[in-house]
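Visitor: 3D, please:
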Amino acid sequence: MIGADRTDSPSDSTGHGDYGIPQLSYWWNRRLRALDPRTQMEALFTSVHGGDALRRRVIEVIAEAASLTFSGKVDLHVMMFAFTDYEVAEALIDAATRHSSINVRIIADWSQRNHARNQQVGRLAGLGLPNLRIRYKKDQPYLWDATAGQLRWSYRVSRGLLHHKTLAVLVNGRPRRLICGSFNWTATAARSYENILLLAADDPGSCELMARMELEFEALWSDGFATLSPAEAHLHYRAILEEYNRDPTISPGAIAGIAAAGSEPLQILHAEDWPPGDESSQLDRVDPPALNLDHPVAIAFNSRSPEQSAGRCGHAKSNHTQMFSRCTPSGGRKRVRLTLTNLALDTISRVAPGETMKVAMYGLSTRTPEYGALLAAARRGVRLFVLLDGMVGVDVCASLTRARHLESLAIEVRTTSKTMHQKYIVCPQSGTVLTGTANMSTDASSRHLEHRIRVLGDEMLAAQFCEDFDTIWARVLPEPVKWDLNSRREVSEEESEVLCPPSTNNESP
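Guide: Sure thing, here's the model as predicted:
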């Protein structure tokens, strides 16, 4: 139900939520992890550890990468939607300037080109360091504002956001570390409910996931239709402006800008780390074999170049050719593409009647298959607890609460006044976690560059996510839901995530 945060203090938690949700202490969680050496994934949450702990861990991993230069060539690969954190930028600069054997590469969203509002990517690009390189996700997000006589940025016109938030460390082409999650490198993120997931190469279950993330990075970096260097991005912007100057009435969808950038091939991942079903074995197959998604770790992607009419499940060929046998609510199997939506539907369908499913979702649209699957799960007897952002989630909160009352379903919904930016599902009984960057929205599944990670049978990781969920749940006081939606926000979930939309006023000529 709609509620207000009781406190922002990480230490404020009760032993149980109002509906009997068990809450593990961080101390006990760490003890359990120490007893299970197979568990190598670790999650950090602003609700439990504080926002500064997440940014400190990012800086620590960058420093750790710098200390590995004695082992050989080190590559730091970043994909980041929003980046305004000065200290993280300084850590990257320090690593690049002190160690010539480190190569830092950053793929940023187009909106990060704006040098105002403390944007760090443009500052890094301006340093001209040979081992610190930048590329921007190619986009055409502009309308022509006839009154002002200039371009105006528009979320709805954009060809899609680069929504990944990852930091990968490779040593001699072999993945060593990966940080991913909902956490942008911004001050706003540090004040919101966020998470990061840390993966290490000594966890066998993480190796394929890390390799697939690296292949996605390399494919985007190498494709001049998908990403642009800073100089090419400037030419692209000028070309867009010239097309509007020639015809101010032209449809934004007809604006092309520059057709493509120069090719910058990147192939770093060691051959021994290529996942099953890589390009060399799968590219020419008409009918790729279905993957066994009872495997403990899986990752799905969505990717879309500006010229493409719809997204596909990954930019790297080895990612967008993945197939798997999806569980259906009736207990059957269906052979499908490994997409963001199919991975979520498979996860929801696995939850048995009587079990608990906890959903923390910044953007959840009633128009998505995932929403229908959540309702279907509740109708077959799954206990459903849902945390939503208090600004973005008003409509869906009312819809879920209405369904609860009309159908007597075991659904409890609460919303936060503090931004709840996470995107995960956790099932404590089975030790299942589904997390990543993707909201449950049509834009996430078809328009933006996103990923979802699913981990099966990891009780320790699930306990960490439950601790975060229960901590936030305990802070939110339930209130009677008002179904008057006249004051709802007329923006999409991802649109409200654009923390610093680019201004054209300070665009250099």
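
Visitor: Please count neighbours and contacts with C-alpha atoms only from this point.
Guide: Will do.

Visitor: buried set for stretch 251-258?
Guide: Neighbour counts over stretch 251-258 (16 or more other Cα atoms under 10 Å) mark Pro252, Ile255, Ala256, Gly257, Ile258 as buried.

Visitor: Likewise for stretch 414-423?
Guide: Burial within stretch 414-423, assessed by neighbour count using 16+ other Cα under 10 Å, is assigned to Arg414, Thr415, Thr416, Lys418, Thr419, Met420, His421, Gln422, Lys423.

Visitor: Please give the structure of this sequence too, so both can be compared:
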Amino acid sequence: MRTTPPEVPADPQAIGVQAHFTSDASSCTPRQAILDALGYARRLAMGGEVVDVHITLFSITDQLLAAALLELARDCPLLSLRILCDWCQGGPGSGRLIQSVLRLSLPNLEVRFKKDQPYLYDADTQSLKWSYKASRGLLHHKMLSVNRSGRPVLLAFGSYNWTARAAQQSYENLLVLRDDQPSRRAVMVRYELEFRELWCSPAASLSSQRSQEAAAHILSMYTKRPSTAPQSIAMEAFGDRGRLPPHLLDDLGQHELIEQDTRIAFSFRACDSSTPTHGMAAINHAQRFDLTKPSGRVKSVPLSMTVLSLDVIHRALQGERLLVAMFAFSRRVAEFSALLDAARRGVRIQVLTDRRTSAGFLREMGRHRDLQITIKTGQRFMHQKYVVHPASNTVVSGTANFTTDSLKRHAENRVLFNYDAKLCRAFEADFRRIWARLDRYRPSARH
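Guide: Take a look at the predicted model:
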């Protein structure tokens, strides 16, 4: 039997998570929330504080946000700004906005790129061609961490890419945590430690110069032997260690973390490894979690992104609802089977997904028309990645899709918020807004 959740969170300040959605243009949008976070960093720096802003992004093409970053770096020369991007932001011919940022050579703004070998060879043009299939893993985090005197004091994260498309054409979310919320502090610390390890490890990221040298090496290998398999090009020789100042080198009290009603899990796979891990920082590898089983029993298991999702799905009882907003599904992940099992035990499931990326999932669902699973898709980019269980006021959200690539290739995250009524209502409201705008997906009879 599931433990009945408390009427209010155990920690009264836990209701303070700020949730922002692109579905609601009448409130503070994710883009504005990012600008507000940068403004907060500015105020701290102008007040004489030691401020480090750490940003981890797949992509940045939003001119407004890029201008805000440059303005912050220029106006606050004692503030340090570090940006970790996916390889595609700095590769040959990328033409990305980050390249113009690099050309400014601001002394307090550093950029590194996730280490990767994402290229095929175009023999006709004798050039490299970026390929998702060839990539050894994307940097899929979307995170901004503001540190004061080496301690994280604000964290903004979610599905939201820093792109014009995300601001104007996608359904996205961004959550903001502050250090005055004790039950959220462990999440902020774990995020910051993950960033620092990704930044410093030569197995995880490269400076701009080394990434250019690596790209030249890849092209040279292909030129000598055009039939070279992408996965056979070794990258071990290319690595440089990112540097951090002394005030960012302590452990942030990681051995004293209090894991309360909020838990975070990561995924990561190094460029020259075939084995994924639960994040890059060592402290994130060894977490344990009390997983709720469908029977209501609880079992201690190693913490992973999958475990967080399963915990939410398993706790849903007959007649209760699960709200699933997910950009992409794979039938080969445990969450897919868990959702089917939940529907079989009488849980009512509503799913929002992107029709273009979830074709296989939609075909498979045509074989389960007898289950209480209702699906809606639409034309607008549905980029959310969350599950809501209203009966227990629980939300799991992050950057990771329900796909094998998210679990085994990419650098991702997923966060579980337990017993947070206010946050749960905010996600429910987002789900209802999108649901009302879309048409129900009706699988054809041949499925």
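
Visitor: what kind of secondary structure is the equivalent of Ile196 of the first structure over in the second structure in?
Guide: Using TM-score structural alignment, the partner of Ile196 of the first structure in the second structure is Leu174. Secondary structure assignment for Leu174 of the second structure (DSSP: H, G, I helix; E, B strand; the rest coil): strand.

Visitor: and the gap between Leu252 of the second structure and Val396 of the second structure?
Guide: The spacing between Leu252 of the second structure and Val396 of the second structure, counted by Cα to Cα, to the nearest Å, is 25 Å.

Visitor: So between those two, which is more surrounded?
Guide: Legend: neighbour count by other Cα atoms under 10 Å for Leu252 of the second structure and Val396, higher for Val396 (26 against 17).

Visitor: According to the alignment, which residue of the first structure corresponds to the more buried one?
Guide: Match for Val396 of the second structure (TM-score structural alignment): Leu434.

Visitor: you'd agree Thr357 of the second structure is up against Arg363?
Guide: No: between Thr357 of the second structure and Arg363 there is no contact under Cα atoms under 8 Å: 11.9 Å.

Visitor: Could you pull out the helices in the stretch 151-300 of the second structure for me?
Guide: Along the stretch 151-300 of the second structure, counting by DSSP state H, counting those that start in this stretch, helices occupy 164-169, 185-200, 208-224.

Visitor: Can you tell me which of the ones you listed is most buried?
Guide: helix 185-200 (a mean of 23; mean count of other Cα atoms under 10 Å).

Visitor: follow-up on the earlier one: columns distance to Arg442 of the second structure on top of the helices of the stretch 151-300 of the second structure, output as TSV?
Guide: Putting those into TSV (distance: least, Cα to Cα, whole Å) gives the following:
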stretch	distance to Arg442 of the second structure
helix 164-169	24
helix 185-200	39
helix 208-224	46
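
Visitor: Quick one: closest of those to Thr61 of the second structure.
Guide: Closest of the helices of the stretch 151-300 of the second structure to Thr61 of the second structure is helix 164-169, at 6.3 Å (criterion: Cα to Cα).

Visitor: Specify the residue positioned farthest from the middle of the first structure.
Guide: For the first structure, the largest distance from the centre (Cα atoms, centre = their mean) belongs to Arg246, which lies 38.0 Å off.

Visitor: what's the counterpart of it in the second structure?
Guide: Mapped onto the second structure by TM-score structural alignment, Arg246 of the first structure lines up with Lys224.

Visitor: any idea what Ala429 of the second structure aligns with in the first structure?
Guide: Matched by TM-score structural alignment, Ala429 of the second structure corresponds to Glu467 in the first structure.

Visitor: make that Ala237 of the second structure, sorry
Guide: Match for Ala237 of the second structure (TM-score structural alignment): Ala259.

Visitor: same deal with Gln126 of the second structure?
Guide: Aligned partner of Gln126 of the second structure by TM-score structural alignment: Gly149.

Visitor: Ok, Glu364 of the second structure next?
Guide: Match for Glu364 of the second structure (TM-score structural alignment): Ser399.

Visitor: what comes into contact with the helix or strand harbouring that match?
Guide: Using DSSP states H and E, Ser399 of the first structure sits within helix 394-407. With Cα atoms under 8 Å, 6 or more residues apart in numbering as the test, helix 394-407 of the first structure has contacts from 1-2, 364-366, 388, 409-415, 481-483, 485, 488.

Visitor: Could you pull up the residues touching the residue nearest the centre of the second structure?
Guide: Centroid-nearest residue in the second structure: Thr399, 2.7 Å away (criterion: Cα atoms, centre = their mean). Going by Cα under 8 Å, 6+ apart, Thr399 of the second structure touches His140, His141, Lys142, Gly158, Ser159, Lys385, Glu412, Asn413, Arg414.
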